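> build me a model from this:
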Amino acid sequence: MSTADLILMADRIHTLAGDGLPTAIAVADGVITALGDRSGARDWRGPCTEVIDLGDATITPGLVDGHFHPVMGIGLTRGVDLSGVRTINDLECALRGVAVEPGGWLEGWGLDPNVFAGAPITHEPLVAAVGPDIPVFLLLFDAHSALVSPRALELAGITGPRTFTSGASVVCDAARRPTGHLLEIEAFDLVRVLLPDDGPADRRARLAALLRRMAACGLTAANAMDFEADSLDLFGALEDDGDLPVRWRCAPFVMPGAGRDGLDDVIARQHLAGRRWEVRGAKFMIDGTIDGGTAWLDEPDSHGESTACLWPDPAGYAAAARFLARHDIPIVTHAIGDAGVRYVLDTYAGLARTTVPHRIEHLETMPTELIDQLAALDVTASMQPTHCTGYVRADHTDNWSTRLGKRRADRAFRARDLRDRGARLVLGSDWPIAPFDPREIMAAARLRRPAGSRDVEPVLPEQALTARMALEGYTSEAAAAEGLSDVTGRLIPGHAADLTVFSRDPLTTPADELSEIDFPMTVVGGRIAHRS
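This next block holds a predicted model:
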């Protein structure tokens, strides 16, 4: 073998290939060239080899976030972080403390609908906090709905109900007056387009900082569930300055009403790529969210909502998916409700097989027969454990569970059933909907409650993953989902040298202690992307 560019040594190296527990790994030209023990590592050295002994650390395949919104996310996370708000009083206090320039907007994000404790979501707290003359735009935590002030409605010319191409809506009271609650992207975009733009330099800086934070959390790659607006310019500009610290596979959105021109544009984008990013796939949404009443359920929720597909004619979704799949474009579909998951799986059953398997994102509530169908079709299930542990309560008193009722809430986020029945399961964050720290997410997958919160009752603990399953969801399962099992996801010679270094062993560390683990180093393509 050729001499190594980099040799890492650690007390444990989990290859996920079932071939023992080596303590040294060699890398050359971006790929793994050898594994063995510390004593044999001297044979791999050359005059320019960098050798690092990480001591009592653990090396694993590089972690991959299964669902992320990098470019969209840096635009959505503007203003006040409201993710810690728990009551109406908290919300009003958070808004009162924000300075707004004359003629400016008050923006916020991450607002949990549970703040309203089951009451209608209206702009009354906004008016109470800042008065009627300040335009306010608050994105709810799911990024599928927003709450805006009367002044914002006025500036957008929203005076009553609207008709949209998708299942979006302007929520109105009995007198047909807008309440300020805007459901789904088409509706809240009526206001969002009025917000001041970030400059290109600021957006580049924010994206670069985000990627550095991701690498510092052990992430070597992620699946971007958008490729819109200035994505090409941003990725290109960052690569002009050097290699990205995280690899990306991007899937452009296909929204209702896209038409043939929109589909042709998605096909054309598949040829776009850089050194560490590429466009591969097409992202659809078959429904919205349970919390917002826009999911697609077999039976209405407790508010009489969540009864329809996001596409006015579901057949339009199926036709678009068939068209793109014939061009070897993998289909990625957001499907949360049981009816939505069923329709997507029935659609996938008739699609052409693609090089990269088709995927379903979220899968929040579904009966067992759909799990079996998913596994039989070789469809990737992509789930976000902290969506469950952060917003759902075991006693069903949260907004999500109350809307569904006990029967459907008792089949929530069925991660273990998916694995046990042979389905491929990848894990991720859906940032900025939830934080992207993989330690928190793997802990949530194992505990079914937030790490460190031992007094919190787990949500359906029988759905907990093992420590190895949680790690596989970020590594070998993620590689298989991208059709890359032959080149990444395990640590064996010839595979890409994407490595994550944990200060402790993630397979033996108690889940409640995962957050105490550090990431001393992250390696992408054989080069150190992060070193603490």
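> rest of the way, CA atoms for contacts and neighbours
Will do.
> residues making contact with the strand or helix carrying R203?
Secondary structure from DSSP states H and E places R203 in helix 200-216. Residues from elsewhere that reach helix 200-216 (CA atoms under 8 Å, 6 or more residues apart in numbering): 70-71, 74, 220, 234, 237-238, 244-246, 436-437, 519, 521-522, 529-532.
> also this sequence, please, to line up against the first:
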Amino acid sequence: MYRREARDPARTVPRATYIAVGFLGLFYAFIVWTGLVDCHSHPVWGLEMATGLDLSSVRDLGGLRAALAAAERIDGWVIGFGLDHNVFGGRPVDRALIEDVLDGAPAFLRLYDGHSALVTDAALRAAGVTGPRTFAQRSHLATDADGRLTGHLVEHAAMDLVGEILPRPSHTERRTRLVELLSAMAATGLTGAHVMDLGDLDLVDAVARETVLPVRLRFAPWCMPGADKDALEELVTLQGRGGRHWRVGGVKFFMDGTVEGGTAWLEHPDCHGQGTDAFWPDPSAYSDAVRHLHRAGVRTATHAIGDAAVRHVLDTVESLGPGSHLAHRVEHIESVPDDTVGRFAGLGLIASMQPPHTGYTRADRSDEWSLRLGDERASRAWRLRDLRDAGAVVALGSDWPIAHYDARAVLATARTPRGAASARAGLTGLQALEGCTTHAGLAAGEAAFAGRIAEGFRADLTALGLDPVDAPADEVAEAPVRLTVTGGQIVHRGA
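As a prediction, this is how the structure comes out:
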């Protein structure tokens, strides 16, 4: 389907005919596809998340301590991101493991999953945090057996206590970084991203007025526990706000946290006895909020990693009736049983998954994710192919900055999942490509004008130096990106 359309660009892409005419040789030198879309990303909020020292290459506690000892200070703080839970080797995440190498400096280190952070005593004191707190969401400040704060801040509300006092880059710095990031994303073939947060719309609008955004951004603001009717109506009012190459479309929920953090909602506890609670203390309140937004015509996306969380979202969508078909989606779906897999297609619930996340696990199941779940649940890791074979729409993304934004890596790991998921069959080359094109269009409710090359559709194109459907996955991961076109504008031209 894709290749037939690509070989007659003048007929199938009339809105971008001038590209075909001006660069006609390109269409025969390499293959042009409809533009690739990252279906789960945080390019604006991620600028804050990916600040400071990149800890993603640290593999053990010794390496972490060495990196922190040599780290540059940002206004007196040590700030880091991308820290793998496996670094702690099964130990509790505790500030006592790192404080002696920091010379008393306050530190804020984001764990790779974005749902927890490790901070030092100096950071807690700077934020005025002296003991446990209670929150409207399932979030907490971890303590040891003696009631001492360990510095492990679990989930968003706890992280915000310290995160809100961190040094902030200037508007000019953030603008520059955003343009650089979106340009780098376009260089991997991306023409669009489903942004799973509200970001900073004023910043985005300012940049979009000054220059062409290389990547289309579709924002989904968060709806958190405790949201009342007025808060829901504010989310409804936000829908459709936008400018050139950006708009608000949808609302993001959280039904749970992460397996490694002990906050994924599981049908049975993990090996530490954790994972038995939903992110919404009253799950029925989540369902009520989804129903309210559904009646208002608002699409929703729900973070649900554990089997209990995914099941609750399925039950909620089922309660909406037939009008919910392809209107709602679930993000992540890291471990679910057979009966859950089979329900997606029938309900028209879209599965949005991030194949690069499989790289944080290990094939021998010695990683924190697998150990917490146990062999049976770890064997159900990232069931991409099972969901597709069962007839579900499967949209693909990276969840940057949790994993790298490179669209080629998303395509490659969808075909050859890593770690605990490596024993399972991956997607075919065509299925992987559909996950970033046609299924991306379905996931955004934009299938009538996005996701393929056809008359009247968006002039978003990605030209690769090989065929991502037929080429081996490892070659796709390194494929030359010859051209990226967003809205008829050339935003990247390769060598």
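> hang on, the earlier thing: select from the contacts of helix 200-216 of the first structure every entry located in helices.
Judged by DSSP state H, the subset of the contacts of helix 200-216 of the first structure located in helices is 70-71, 74, 234, 237-238.
> now do the strands in the stretch 101-250 of the first structure.
Here the stretch 101-250 of the first structure has its strands, by DSSP state E, counting those that start in this stretch, at 106-111, 136-140, 145-148, 169-172, 178-183, 219-224, 247-250.
> dump the ones you listed into a markdown table; add distance to T365 of the first structure and mean neighbour count as well.
As requested, the strands of the stretch 101-250 of the first structure are exported to a markdown table (distance: least, CA to CA, whole Å; neighbours: other CA atoms under 10 Å):
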| stretch | distance to T365 of the first structure | mean neighbour count |
| --- | --- | --- |
| strand 106-111 | 22 | 23 |
| strand 136-140 | 21 | 26 |
| strand 145-148 | 20 | 27 |
| strand 169-172 | 23 | 21 |
| strand 178-183 | 21 | 25 |
| strand 219-224 | 23 | 27 |
| strand 247-250 | 26 | 24 |
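> let's have those in TSV, adding distance to A443 of the first structure.
Converted to TSV, the strands of the stretch 101-250 of the first structure look like this (distance: least, CA to CA, whole Å):
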stretch	distance to A443 of the first structure
strand 106-111	22
strand 136-140	25
strand 145-148	28
strand 169-172	36
strand 178-183	32
strand 219-224	16
strand 247-250	24
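> just tell me what V154 of the second structure corresponds to in the first structure.
Matched to the first structure by TM-score structural alignment, V154 of the second structure sits across from L183.
> so what's its match up against?
Contacts of L183 of the first structure by CA under 8 Å, 6+ apart are 144-146, 168-171, 292, 294.
> got those as TSV, with distance to L374 of the first structure columns?
Shown next, in TSV, are the contacts of L183 of the first structure (distance: CA to CA, whole Å):
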residue	distance to L374 of the first structure
H144	25
S145	29
A146	32
A168	28
S169	31
V170	34
V171	35
G292	26
T294	23
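> any idea how far the residue mapped onto G249 of the second structure from the first structure is from P135 of the first structure?
Aligned by TM-score structural alignment, G249 of the second structure pairs with R280 of the first structure. For R280 of the first structure, the distance to P135 of the first structure equals 39 Å [CA to CA, to the nearest Å].
> ok, now F141 of the first structure?
On the measure of CA to CA, F141 of the first structure and P135 of the first structure end up 20 Å apart.
> map E334 of the second structure across to the first structure for me.
Under the alignment by TM-score structural alignment, E334 of the second structure pairs with E364 in the first structure.
> OK, contacts around its match?
Contacts for E364 of the first structure (CA under 8 Å, 6+ apart) come out as 336-337, 412-414.
> since that was my last question, I'll sign off now.
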